[in-house]
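[1] Dropping the sequence and predicted coords here.
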Amino acid sequence: MSEIKKRLSSILESPNHHTDDKLQKVCHLLDQEIPYFNWTGFYFKNGDKNELKLGPYVGAETDHTIIPFGKGICGQVAVSGETFVVPDVKAQDNYLSCSIETKAEIVVPIIKDGEIVGQIDIDSHSIDPFTSDDREMLEWLCEEIAKIL
């Protein structure tokens, strides 16, 4: 995992790229390097509204460009501020389906100055693929992203 972290750090530290470009590169890297990351994207708080707005992502198009706080896994993380790992989306009552192929999801909040400003959302076509290393790496990544926002 440390090799991926090094590559993610170099993307985030690049002085020549806009933040959205960096986040798009992060999505591409994770998508290419981790075979069971089948949709990787960012959502950010939409101004003063209690909703999330889709940011850079890699994967199939989604209708969920705006997600109200509390709706679905992303909306729940926007309220709780806690990482949410869903081993099997069929077992979740409050799940917003992006794709019939999605079997599992992990959402990690991005917190800056004590406020939830966004999150990374990853869907997988496999049941229960996410490891504790994945979670640790994504939580580290979100802390690093908060520093450049």
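    Noted; the coordinates are in hand.

[2] alpha carbons only for contacts and neighbour counts from here, please
    Fine.

[3] And the strands in this protein, which stretches?
    In the chain, the segments counted as strands under DSSP state E are 39-45, 51-58, 66-68, 84-86, 104-112, 115-124.

[4] And for the residue nearest the centre of the chain, nearest residue in space, chain neighbours not counted?
    The geometric centre of the chain, computed from its C-alpha atoms, lies nearest to Ile120 (C-alpha atoms, centre = their mean), at 1.5 Å. For Ile120, ignoring the flanking residues on the chain, the nearest one in space by C-alpha to C-alpha, 6 or more residues apart in numbering is Phe42 at 4.6 Å.

[5] Second structure for comparison follows:
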Amino acid sequence: MLFENLKPQVINILKKEDKSVTDRLNMICQLLKDSIDYYDWVGFYFKNGDKEELKLSTYVGEKTDHEIIPFGKGICGQVAVSNENFIVPDVQAQDNYIACSFTVKSEIVIPLFKNKENIGQIDIDSETPDPFTEKDERFLEFVNQEVAKIL
């Protein structure tokens, strides 16, 4: 039920045309982190121009050094190539994981499409082992579909 209650709030934030796109994305990050107890770091990455890399747009949570991620590297880089959702129940079990913090236990990354092109993603780290479900996937797909409308 929590996700259903958050959907109208996401839409309302994205309708705030007096705010920049980055500000609205940051407000979404803050809403998700504040509302879902196992969302400890929430951020949006976007394709960096014509480069084969992702650039961090905005985030809420612990500071990260990973502002640029090459395609294929880490979970985010893999999603940029695969165009598919990626849930990591245990980051320690992933060979191609880029550690952001030793407290992170799991991660979910959902690609963001505009005109059927993968232009970015929402990335969420959790300090809770294996918390993400199909409900998280569907909700985050909804968030990305709504975000795509303002890009």
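    That came through, no problem. Keep in mind that this is a model prediction, so the values were computed, not measured.

[6] Tell me how the two chains score on TM-score.
    These two chains, once laid on top of each other, score a TM-score of 0.98 by TM-score structural alignment, normalised by the length of the first structure; 149 aligned residues with a C-alpha RMSD of 0.7 Å.

[7] circling back to that earlier point, check contacts around the equivalent of the residue nearest to the centre of the first structure over in the second structure.
    For Ile120 of the first structure, the aligned position in the second structure is Ile122, judged by TM-score structural alignment. Ile122 of the second structure makes contact with 42-45, 109-112, 140, 144 under the criterion C-alpha atoms under 8 Å, 6 or more residues apart in numbering.

[8] try Val58 of the first structure
    Applying C-alpha under 8 Å, 6+ apart as the definition, the contact partners of Val58 of the first structure turn out to be 24, 27-28, 31, 39-41.

[9] Any idea how many residues pack against Thr62 of the first structure?
    By the other C-alpha atoms under 10 Å criterion, the neighbourhood of Thr62 of the first structure contains 12 residues.

[10] Quickly note the distance from it to Ser99 of the first structure.
    Counting by C-alpha to C-alpha, to the nearest Å, the gap from Thr62 of the first structure to Ser99 of the first structure is 8 Å.

[11] So for stretch 122-137 of the first structure, what gets flagged as buried?
    122-130, 135, 137 (16 or more other C-alpha atoms under 10 Å).

[12] would you list every one of the helices in the second structure?
    Counting by DSSP state H, residue ranges of the helices within the second structure are 2-14, 21-35, 74-82, 134-148.

[13] any idea of the angle the shortest one forms with strand 41-47?
    Using axes from the mean of the first three to the mean of the last three C-alpha atoms, to 10 degrees, the direction of helix 74-82 of the second structure lies 40 degrees away from that of strand 41-47.

[14] show me what contacts the equivalent of Ser57 of the second structure over in the first structure?
    When the first structure is aligned by TM-score structural alignment, the residue opposite Ser57 of the second structure is Gly55. The contact partners of Gly55 of the first structure, taken as C-alpha under 8 Å, 6+ apart, are 20, 41-44.

[15] Could you see which of these carry over to the second structure?
    For the contacts of Gly55 of the first structure, the contacts that persist in the second structure are 20, 41-44, with contact defined as both residues aligned by TM-score structural alignment, their matches' C-alpha atoms under 8 Å.

[16] now those: which count as buried?
    If we count by 16+ other C-alpha under 10 Å, these have these buried: 41-44.

[17] Aligned counterpart of the residue nearest to Ile120 of the first structure in the second structure, please.
    With TM-score structural alignment as the matching criterion, the partner of Phe42 of the first structure in the second structure is Phe44.
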